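**Student:** my questions are about this predicted structure, shown below with the sequence.
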Amino acid sequence: MSIPSESPTDTGTLVEVDTVAGRVRGAWRGEPGGPGASAAFLGIPFAEAPVGELRFAAPVPKAPWQGVRDALEFGATAQRGDPGVTLIPEPSVPGESTLNVNVFTPRPSAADAGANAGADAGADAALPVLVWIHGGGYFAGSPASLWYDGGRFNRDGVVTVTISYRLGFDGFGWIADAPSNRGVRDWLLALEWVQQNIAAFGGDPSRVTIAGQSAGGGAVLTLLGMERAQHLFHGVYAISGALADVAPERSEAFGRDLAAAAGVEPTRAGLGSLSEARIIELQKQATELGPDSLGSMLEHGLPLGPAIDGDLLVRSTRDSLAAGVGADKPLVLGATDDEFTMAFAEAEKKLRWIPKSLVLKKLGLTRSALRPYLAANPDVAGKGTARVAGRLLTDRMFRTAVVRLAALRGDAPTWVYRFSWPSGTFGFAEHCLDVPFFFDCLDSIAIEPLAGTNPPQRLADEVHGAAVAFVATGDPGWPRYTDASRATRVWDTPSSMVEDGYASVRTLLETP
């Protein structure tokens, strides 16, 4: 079944399902119940629109409706415009009702859905469920991407849900009299919606895997470390996870500074007097990265994202995992080899004349770690200053976190991978490159700018197949990572298993 290039639904054959709040009407792609068929239900609201009195409030479950609600088009997105921060096509959809889910299923099982439900629908046919949380630095991104279409997972017997959440200051900014971590609360309510409703779409609420990439990978790791979220999922797949864990004093300072820049009080009334566009403008001004602020971001992390608030997040995710939170949940985590090397692509020719040591020290590498780090990365260092600077940036932001988090899990079931296949466009494995392999959508739109021409379908079969296996069984099909073995799956052509796939980053962890 091909991924559609324009619309994820074919309204020729409709199908209806009852949710807790009311009946929804989706559309089949392919012959209902036939091989490879998939039904899409788009833009189903799980919460009331976060506007008016509900702006900066905790999400409120969607009130029941009468009749049948069309779920044939993507709902409104929290992203406004396209800030261009990712290489994933993530369109913005205008509108106020931004808290919604999209469900893709091969087997909707409403009792009165008739023949459209498939002959073997019902509780005994319940399928494992994948819930996807998009990335975008916690301030951008959209669940309406055709790359996130669940059709290929449906083909392989997995019900797929993509969720939206409030972004940027609306979702994560500190406000004196507002609930903290509103975006996190959106994730929780969306997952509660899945628990209450997914059986009607043929899914098994007792087999839910949460997955995401970049900020979405950070989101699922954050949820893994939250005591209050443990009943809502049963496995975690974190792709290039970017944890925020914003310190409470930093979160409050950012909120107060933004309000002061606008000339209003840091309250719901004060900030609520500002338009959405004005908030986004102020947020952008406060978070723009320059040469002098990159080091601060590497040292302190993102200023907007899940914050340690003493309520939902009582401690950092690392501390929670070290305390054993989520230890009963299987976890897959990993990163691409050169996540942010693109950041230096435009300056590559200029950087070739600058000593590696100067640039690496600017990026926070200590004098004592310089020589060991270069010795541990000879292949990248040999490609010039820009490439080794990009590798260090990648290591500090993503790859060291993989090693640390896996170690903190102890004996908990954990699997580690690296995505190493070099893009035909960039010549290295950049941020976002592995997403279309995960979703097996190499024939979708906008693949060539990210991956080049003719990316290897065989590798997509492997990456996607391992994801399906993990969602279905809790095991992706390669040996677990332990402190003794450090077994690492390396996705490449060909793929392989290595004893310690992240050995090159250990100099950053072991050298003062």
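**Tutor:** That came through, no problem. Quick caveat: nothing in here was measured; it's all calculated off a predicted structure. Numbering: from 1, shown residues only.
**Student:** contacts, neighbours, all on C-alpha from now
**Tutor:** OK.
**Student:** spell out the secondary structure type for G33.
**Tutor:** Per DSSP: H, G, I helix; E, B strand; the rest coil, the secondary structure class of G33 is coil.
**Student:** next one for the comparison:
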Amino acid sequence: MTQTSTGTGTFVEVDTRAGRVRGAWRGRPDAPGTSAAFLGIPFAEPPVGVLRFAAPVPKAPWEGVRDALEYGATAQRGDPGVTLIPEPSVPGDSTLNVNVFTPRPERVEPGTDEALPVLVWIHGGGYFAGSPASPWYDGAAFNRDGVVTVSVSYRLGFDGFGWISDAPQNRGVRDWLLALEWVRDNIAAFGGDPDRVTIAGQSAGGGAVLTLLGMDAAQHLFHGVYAISGALADVTPERSEKFGRELAVAAGVEPTRAGLSTLPEERILELQKTATDLGAEGFEDMLENGLALCPTVDGDLIPRSTSDSLAAGVGADKPLVIGATDDEFSMVFADAEKKLRWIPKSFMLRKLGMPRAALKPYLAANADVAAKGTARIAGRFLTDRMFRTSLVRLVQVRDDAPTWVYRFSWPSGTFGFAEHCVDVPFFFDCLDSIAIEPLAGPNPPQQLADEVHRAAVTFITTGEPGWPRYTDAARATRVYDTPTTTVTDGYAGVRPLLAG
């Protein structure tokens, strides 16, 4: 480590395997709770030209000192994202980067008391949007509590997950793997312990870490998993190929690397947006089959579905914390709440795909939500269908593997329920960051952020979050609310949907 001071702050330099990087302290280096940030460190060559639809290639060594003072280019273009999380887009070609936040930017020996545990964060955004440059993903609070934090980028949409006849599939997944290899090989130089790496993510990022948990090829790269509102995909190879061929036909090119490489990035994004437009028919297909541009069961890198892999014991040695918000997608119906109150609840639920045999048991199990109207019970069912039923099934197939389950139930001061993404600033303990109020309302409870964040730090540090493990007998569930409690079978409301 080398430090230099200027009139605007103190820089700090660290040697990675590819070369030396210059980051910056936030505050005085000797002040309690201070950390250093190294932004936009490339872990791969820019995925452009002949590398556009290829597996990622490790970044070649460079000479001299490379500035790591600003976020690198993002795979997300222009659009600020599809959620209420502030996720800026940064132009440029070198989109495969890591951002490292550390309280101790000096080389340590792995496995020693000086080596700090590591959190690796994979952002969400439906696998087609999102950015690691969000101020919410800054690791300052984790650094304060002795955790080195890394946020990673990956290719999105068709470039990351689209089927091409002569290209490696799951290119975005391969980006995750190479980023984790970078962490394994370099994080000790930043004070982190490569033998204590927890991977975490939310929404598509939550699905990403669950995908990695079920991948034989990834097991040596991490030691614990924290899945927040995980949106698993497991696209079938037939569906992936059909989507890829149809996009190529719409573009008027062959479904090959040569054919698709003739299309500018803007045209691919335009075709992708048209092909994934969620009209009425597309919405039903998404409910039934999930998103089309996601990790694919390709028979190679991902040989089987995540559920089948976990049932076979893959990742059974890895501790897992998994949970969701109570009303992930109730926002879909929020604007139509007054109109929907005239529509019978049973009719609405059947239109959304509720099995007839499950209708009465489901309404009984969720009577408190049903009492709030058709929009709220429709939103809860949509949430259950897309997130919470798969969560319970994954926990069940994990059997005796170390697993902890939670629900985030605190109702947003903006929406009146616990919507998608509202838990993220609590996890990062960044309620003083920008754009919090549109998602959480005014004055979200700091005590709840303390509890959520503390449990995450405890898990990353010790492998246990601080409440009882989930077993089929007790089904212990931490419910984050004011107050926070631990209950038996916190996901009882989804059980009528699990019989099929």
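**Tutor:** The structure has been received and is ready for your questions. Since this is a predicted model, take the numbers as computed values, not measurements.
**Student:** following the longest strand along structure 1, which helix or strand shows up next?
**Tutor:** The residue-count maximum for a strand in structure 1 (DSSP state E) belongs to strand 203-213. As assigned by DSSP states H and E, the chain's next helix or strand after strand 203-213 of structure 1 is helix 215-224.
**Student:** what span of structure 2 lines up against that following helix?
**Tutor:** Under TM-score structural alignment, the alignment places helix 215-224 of structure 1 onto residues 204-213 of structure 2.
**Student:** where do the strands sit along the stretch 51-200 of structure 1?
**Tutor:** When secondary structure is read from DSSP state E, counting those that start in this stretch, the stretch 51-200 of structure 1 shows strands at 68-70, 100-105, 127-133, 159-163.
**Student:** strand 203-213 and the last one, what's the angle between them?
**Tutor:** Meaning strand 159-163 of structure 1. Interaxial angle, strand 159-163 of structure 1 versus strand 203-213 (axes from the mean of the first three to the mean of the last three C-alpha atoms, to 10 degrees): 50 degrees.
**Student:** please report how far the corresponding residue of structure 1 for W342 of structure 2 lies from P372 of structure 1.
**Tutor:** Pairing criterion TM-score structural alignment: the partner of W342 of structure 2 within structure 1 is identified as W353. Plainly put, W353 of structure 1 is 22 Å away from P372 of structure 1 if you go by C-alpha to C-alpha, to the nearest Å.
**Student:** likewise G384 of structure 1?
**Tutor:** Counting by C-alpha to C-alpha, the gap from G384 of structure 1 to P372 of structure 1 is 17 Å.
**Student:** between these two, which one's more packed in?
**Tutor:** Set G384 of structure 1 next to P372 and count neighbours by other C-alpha atoms under 10 Å: G384 wins out with 18 against 15.
**Student:** now for the more buried one: what does it line up with in structure 2?
**Tutor:** Residue mapping for G384 of structure 1 onto structure 2 gives G373, with TM-score structural alignment as the criterion.
**Student:** repeat that for R155 of structure 1.
**Tutor:** Counting by TM-score structural alignment, R155 of structure 1 corresponds to R144 in structure 2.
**Student:** OK, contacts around the match of G384 of structure 1?
**Tutor:** Contact analysis of G373 of structure 2 by C-alpha atoms under 8 Å, 6 or more residues apart in numbering lists 337, 341, 345.
**Student:** what do you get for G40 of structure 2?
**Tutor:** The neighbourhood of G40 of structure 2, defined by C-alpha under 8 Å, 6+ apart, consists of 68-73, 97-99.
**Student:** of the residues you listed, buried ones?
**Tutor:** Listed as buried from those are 68-69, 71-73, 97-99; burial here means 16 or more other C-alpha atoms under 10 Å.
**Student:** where do the helices sit along the stretch 51-200 of structure 1?
**Tutor:** In the stretch 51-200 of structure 1, the segments counted as helices under DSSP state H, counting those that start in this stretch are 151-155, 168-172, 182-197.
**Student:** for A261 of structure 1, which of the ones you listed is the nearest?
**Tutor:** If you check each of the helices of the stretch 51-200 of structure 1 against A261 of structure 1 by C-alpha to C-alpha, helix 168-172 wins as the nearest, at 13.9 Å.
**Student:** quick one: the residues in structure 2 that that closest one pairs up with.
**Tutor:** Using TM-score structural alignment, the partner range for helix 168-172 of structure 1 is residues 157-161.
**Student:** pretty sure G295 of structure 1 contacts G364?
**Tutor:** Yes. With contact defined as C-alpha atoms under 8 Å, G295 of structure 1 reaches G364; the gap is 6.6 Å.
**Student:** how much space between the match of R155 of structure 1 and E109 of structure 2?
**Tutor:** From R144 of structure 2 across to E109 of structure 2, the span is 21 Å (C-alpha to C-alpha).
**Student:** tell me the counterpart of A248 of structure 2 in structure 1.
**Tutor:** Under the alignment (TM-score structural alignment), A248 of structure 2 pairs with A259 of structure 1.
**Student:** is its match within a helix or a strand, and which one?
**Tutor:** Secondary-structure assignment from DSSP H and E places A259 of structure 1 in helix 248-262.
**Student:** in structure 2, what stretch matches the very next helix or strand once past that helix?
**Tutor:** In the C-terminal direction, the helix or strand that comes right after helix 248-262 of structure 1 (DSSP H and E) is helix 268-272. Residues 257-261 of structure 2 are matched to helix 268-272 of structure 1 when aligned by TM-score structural alignment.
**Student:** count of neighbours near D319 of structure 1?
**Tutor:** Here the neighbour count serves as a burial measure; for D319 of structure 1 (other C-alpha under 10 Å) it reads 14.
**Student:** that one matches what in structure 2?
**Tutor:** Using TM-score structural alignment as the criterion, D319 of structure 1 maps onto D308 of structure 2.
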